[in-house]
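[1] Pasting a predicted model and its sequence here:
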Amino acid sequence: MGVTDQWGLVHRVSADNDNVTMNRSVVYALAAAVLFGASTPFAKLLVGEVPPILLGGLLYLGSGVGLSITRLIRDSAWNPPGLLPSEWPWLIGSIVFGGILAPVLLMLGLSHASGSAASLLLNLEAVFTALIAWIVFREHADRRVILGMLAIVAGGIVLSWPSGDLSSANWLGPVAITVACLCWAIDNNLTRKVSAADSLFIAASKGLFAGMANCMIALSLGVTAPHADILLTTLSIGFVGYGISLTLFVLALRGLGAARTGAYFSTAPFIGSVVALALLNEVTSPAFWIASGLMGLGVLLHISERHLHEHTHTAIEHNHRHVHDQHHQHAHDFKWDSSEPHMHMHLHAHITHKHPHFPDIHHRHDH
């Protein structure tokens, strides 16, 4: 099956290929949640060794340094990230909101709120991410997606619901944590705008700038650096739990959009709890199993989503790694050895067709 565009090129439309691409994006999102969630218990073991604000900075710094080295090894040289001039403000904004403001606000909140209250409030990130995506950026969501989001968030609330009295916490802590969640939600949606570019560069940039900023803040407050072995361990956890996780998160944004990616990623606290059970010998509670069921239901609702209708792609020019599928049937103005995937600036022609899709970088159309 195929459709012909204004250049006379036939676009192959394969439902199987679309499903593979969408399923791969779901795997990216869940893998990002697994790595980030699993890193939390390991980071918790370091809290007594490294002050919280410096710990956050070192985790981000490990992410940025590790990904930068990985990118240099991958490319055997420094290559441009593929960002258009109009996309740089989106990346800078995401770094400011998600890499600098949010961690500082979180540390401020943690110093004025109980850990249980903080865990409960952190579930707001997924809610804010979805609301901004749906209201501001007009990302499509049907009833199944909304119900799945509600189930996942409800699971997070049950998982982190405090057993004690919250009245002792003053207003500054909860407000700071809530604003931190809002900053991360803004970050997620701004990152969505540049998710077509090199994911390693995006994630490395966030890690480097956020890590340096938070470490400088910590050192200016008189915090001393940890011993070499603790420093290396912290940087390594940051590289895996923050860096690789963020890279996968960007890839998921590319294929799923902000709201769906945020929903999948909000399962990270549950995954962290599972790891904590094995690592820290913690015991389960009825709330854990209720949360497991709710989050499982939410993920199932999202995975079973099927969005299919005739839609129109307006002409657009951008740069990202791609293969010549139904959305990439273009000629090359340079010598090409037929290797795929490859990356170069390319033009998408105006085209109308019908196939299953998510609000990825090629399907941000109105409904």
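    Perfect, thanks for sending it. Numbers count the residues shown, from 1 in each chain.
[2] switch to C-alpha atoms for all contacts and neighbour counts from now on
    Noted.
[3] Point me to the helix or strand that includes residue 194.
    Taking DSSP states H and E as the definition, residue 194 sits outside all helices and strands.
[4] buried sites along stretch 179-199?
    The neighbour-count check on stretch 179-199 (16 or more other Cα atoms under 10 Å) flags 179-199 as buried.
[5] Equivalent analysis for stretch 52-69, please.
    So for stretch 52-69, counting by 16+ other Cα under 10 Å, buried means 52-68.
[6] who's in contact with it?
    Stretch 52-69 is contacted from outside by 46-47, 103-104, 107, 200-201, 203-215, 218-219, 223, 231, 234-240, 242-244, using Cα atoms under 8 Å, 6 or more residues apart in numbering.
[7] which ones among these are found in helices?
    Judged by DSSP state H, the subset of these located in helices is 46, 103-104, 107, 200-201, 203-215, 218-219, 231, 234-237.
[8] from those residues, which would you call buried?
    Using 16+ other Cα under 10 Å as the burial test, the ones in helices among the contacts of stretch 52-69 include 46, 103-104, 107, 200-201, 203-215, 218, 231, 234-237 as buried.
[9] burial of residue 289, as a residue count?
    For residue 289, the count of nearby residues is 14 (other Cα atoms under 10 Å).
[10] same question, residue 165
    Neighbour number of residue 165 under other Cα under 10 Å is 9.
[11] which SS state does it fall under?
    coil (DSSP: H, G, I helix; E, B strand; the rest coil).
[12] Any idea how many residues pack against residue 88?
    13.
[13] could you list every residue that touches it?
    Counted by Cα under 8 Å, 6+ apart, residue 88 has zero contacts.
[14] and it, what element?
    If you go by DSSP H and E, residue 88 is part of helix 88-94.
[15] what does residue 310 give?
    With elements taken from DSSP H and E, the one containing residue 310 is strand 308-313.
[16] From the chain's centre, how far out is that strand? Work that out for me.
    26 Å (Cα atoms, centre = their mean, to the nearest Å).
[17] Show me what that strand is packed against.
    Secondary-structure packing of strand 308-313 (3 or more Cα pairs under 8 Å, 6 or more residues apart in numbering; DSSP states H and E): strand 351-356.
[18] which parts of the strand it packs on are buried?
    For strand 351-356, the neighbour count (16+ other Cα under 10 Å) marks 351, 353, 355-356 as buried.
[19] try this one next to it:
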Amino acid sequence: MSRYPKVLAPGVLPAILSAILFGASTPLAKLALGNGVSPWLLASLLYLGSGIGLAIVHTARKTLGSGPAEASLLRSDLPWLALVILCGGAIAPVLLMAGLVTTPASTASLLLNLEGLATLAIAWLVFRENVDRRLLIGAAAILGGAVLLSWRGGPAGGGLGTLAIAGACLAWGIDNNLTHKLSGADPVQIAMLKGLAAGAVNLLLAFTLGASLPALPVIAGAGLIGFFSYGVSLVLFVLALRHLGTARSGAYFSTAPFIGALLAIVLFDEPVTMQLVAAGILMAIGLWLHLTESHGHGHAHEALEHEHRHVHDVHHRHDHPPGIVSGEPHSHRHRHLPMIHKHTHYPDLHHRHPHPH
């Protein structure tokens, strides 16, 4: 009977690394850029740095014939990709910037934690992804730590600004769930297209509002931060979605504010507060509950035909037509025959079956 390693399930490390890179973006941007750059223009530079950097990587891989064997996006994927770009690259940033105009920073920081909750809720309630009590408690602990970490007191805010920021989090939650549908394709290609599209949209909006380009070192610094904290982070997040599903990947990614706070302590000599310690304890409990999860039961695989990067494990016992490279891992279109078996698994590409509630 095939089982995933109990020490670290596939997708966990990419999810945590994704959160580390994204969590580092805020303190690094503050260190490298300082003040005076329009938030909308900064967002566009970060996204464009992500898209352009990954475009260079994507072109170099194709030119040199190197890199992992990944499936390219198909024509049938384009509607999903368009929705991902629309929700996560256009609607969410516009709503966030509109909300920040009238919403206090303390309230905005708290509201942004709704993205993790929206991601999990949509995965569970709309896409019927399996979420058991252990996962819910772990996600609640991680989210509680993020809320505690973000709390700064001060005015509560409200009105349309609050609704706009909550709407941005909902749009990002939809984005994360739709990206799951594309996770079998090349993550570099997905993140590249999203970065270029989102960067162009935000740059146009910034110029419309009267922003002007900063000095070249600022542009280069923002681009470099965007490449790692937005681009590489998204590539890793797509890999996590491929192996763990949306709810679990989103829960791991919710640790990003804590990682950013730790980095801020190192870079800016900020104090270690009881608030930070308590948030760290809550997140550690949530991570432990997720890392020690073991979900296994008898389940049926229906016939399925698709393409993605794979090795010949228990789910991939197929012959190759002429011309297919037999080295592993590799990517080609292949067919899965119906199968019934039992093993520990997660909502990956081959385990998106319904569960009784």
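    Now that the structure is in, tell me what you want to look at. None of these values were measured; they are calculated from a predicted model.
[20] So which of the buried residues of stretch 52-69 of the first structure belong to helices?
    52-68.
[21] hmm, back to that, tell me the helix or strand right after the strand holding residue 310 of the first structure.
    Strand 308-313 of the first structure is succeeded, C-terminally, by strand 316-322 (DSSP H and E).
[22] And residue 238 of the first structure, what's its match in the second structure?
    Alignment note: residue 238 of the first structure maps to residue 226 in the second structure; criterion TM-score structural alignment.
[23] Hmm, I typed the wrong one, I wanted residue 213 of the first structure.
    Checking TM-score structural alignment: residue 213 of the first structure goes with residue 201.
[24] hang on, its match packs against residue 90?
    Yes: applying Cα atoms under 8 Å, one finds residue 201 of the second structure in contact with residue 90, separated by 6.4 Å.
[25] how about residue 137 of the second structure, what does it touch?
    Counting by Cα under 8 Å, 6+ apart, residue 137 of the second structure makes contact with 286, 289.
[26] cool, residue 92 of the second structure as well?
    The contact partners of residue 92 of the second structure, by Cα under 8 Å, 6+ apart, come to 167-169, 171-172.
[27] cool, residue 291 of the second structure as well?
    The neighbours of residue 291 of the second structure, taking Cα under 8 Å, 6+ apart as the test, are 8-9, 12.
[28] And for residue 351 of the second structure?
    Listed by Cα under 8 Å, 6+ apart, the contact partners of residue 351 of the second structure are 301, 345.
[29] Give me the distance between the equivalent of residue 91 of the first structure over in the second structure and residue 187 of the second structure.
    In the second structure, the residue paired with residue 91 of the first structure according to TM-score structural alignment is residue 81. Note on residue 81 of the second structure: its distance to residue 187 of the second structure, by Cα to Cα, to the nearest Å, is 12 Å.
[30] gap between stretch 283-295 of the second structure and the chain center?
    19 Å.
[31] Actually, stretch 348-357 of the second structure.
    20 Å.
[32] residue closest to the middle of the second structure?
    residue 237 (4.1 Å; Cα atoms, centre = their mean).
[33] Per the alignment, name the residue of the first structure opposite it.
    Residue 237 of the second structure maps onto residue 249 in the first structure, with residues paired by TM-score structural alignment.
[34] residues in contact with the aligned residue in the second structure for residue 315 of the first structure?
    In the second structure, residue 315 of the first structure lines up with residue 303, judged by TM-score structural alignment. Residues near residue 303 of the second structure by Cα under 8 Å, 6+ apart: 335-338.
[35] let's go with 10 Å and repeat that
    335-339 (Cα atoms under 10 Å, 6 or more residues apart in numbering).
[36] on that earlier part again, who touches both of residue 81 and residue 187 of the second structure?
    73, 179.
[37] so how far is residue 355 of the second structure from the closest residue in space to residue 26 of the second structure that isn't next to it in sequence?
    Counting by Cα to Cα, 6 or more residues apart in numbering, residue 26 of the second structure lies nearest to residue 260, which is 6.7 Å off, once chain neighbours are set aside. Distance of residue 260 of the second structure to residue 355 of the second structure, given as Cα to Cα: 36 Å.
[38] Equivalent analysis for residue 179 of the second structure, please.
    22 Å.
[39] swap in residue 162 of the second structure?
    35 Å.
[40] Who has more neighbours out of those two?
    More crowded of residue 162 of the second structure and residue 355, by other Cα under 10 Å: residue 162, with 23 against 11.
[41] Please pull up the equivalent of the more buried one in the first structure.
    With TM-score structural alignment defining the correspondence, residue 162 of the second structure maps onto residue 174 in the first structure.
[42] shouldn't residue 320 of the second structure be in contact with residue 332?
    Yes: contact criterion Cα atoms under 10 Å: residue 320 of the second structure and residue 332 qualify, at 9.0 Å.
[43] In terms of neighbours, single out the busier of these two.
    Just comparing residue 320 of the second structure and residue 332: by other Cα under 10 Å the higher neighbour count belongs to residue 332, 18 against 12.
[44] Pretty sure that one sits in a strand.
    Yes: Residue 332 of the second structure forms part of a strand when assessed by three-state DSSP.
[45] which residue lines up with it in the first structure?
    Alignment note (TM-score structural alignment): residue 332 of the second structure maps to residue 344 of the first structure.
[46] Just to check, that match is in contact with residue 318?
    Yes: counting by Cα under 10 Å, residue 344 of the first structure does reach residue 318; the two are 8.3 Å apart.
[47] if we can go back for a sec, ok, the residue nearest to the centre of the second structure - contacts?
    Residues near residue 237 of the second structure by Cα under 10 Å, 6+ apart: 11-19, 176, 179-180, 183, 187, 191, 231, 246, 249-250, 252-253.
[48] for residue 341 of the first structure, same thing?
    Residue 341 of the first structure is in contact with 320-324, counting by Cα under 10 Å, 6+ apart.
[49] again, but for residue 242 of the second structure
    10-11, 179-185, 187, 236, 249, 308, 346-350.
[50] how close does the helix or strand harbouring it sit to the first structure?
    Applying DSSP H and E as the criterion places residue 242 of the second structure in helix 233-244. Aligned to the first structure and superposed, helix 233-244 of the second structure gives a mean residue distance of 0.4 Å (mean Cα distance after the TM-score superposition for the first structure).
[51] Let me know the next secondary structure element after that helix.
    Where DSSP H and E defines the elements, the next helix or strand beyond helix 233-244 of the second structure is helix 246-253.
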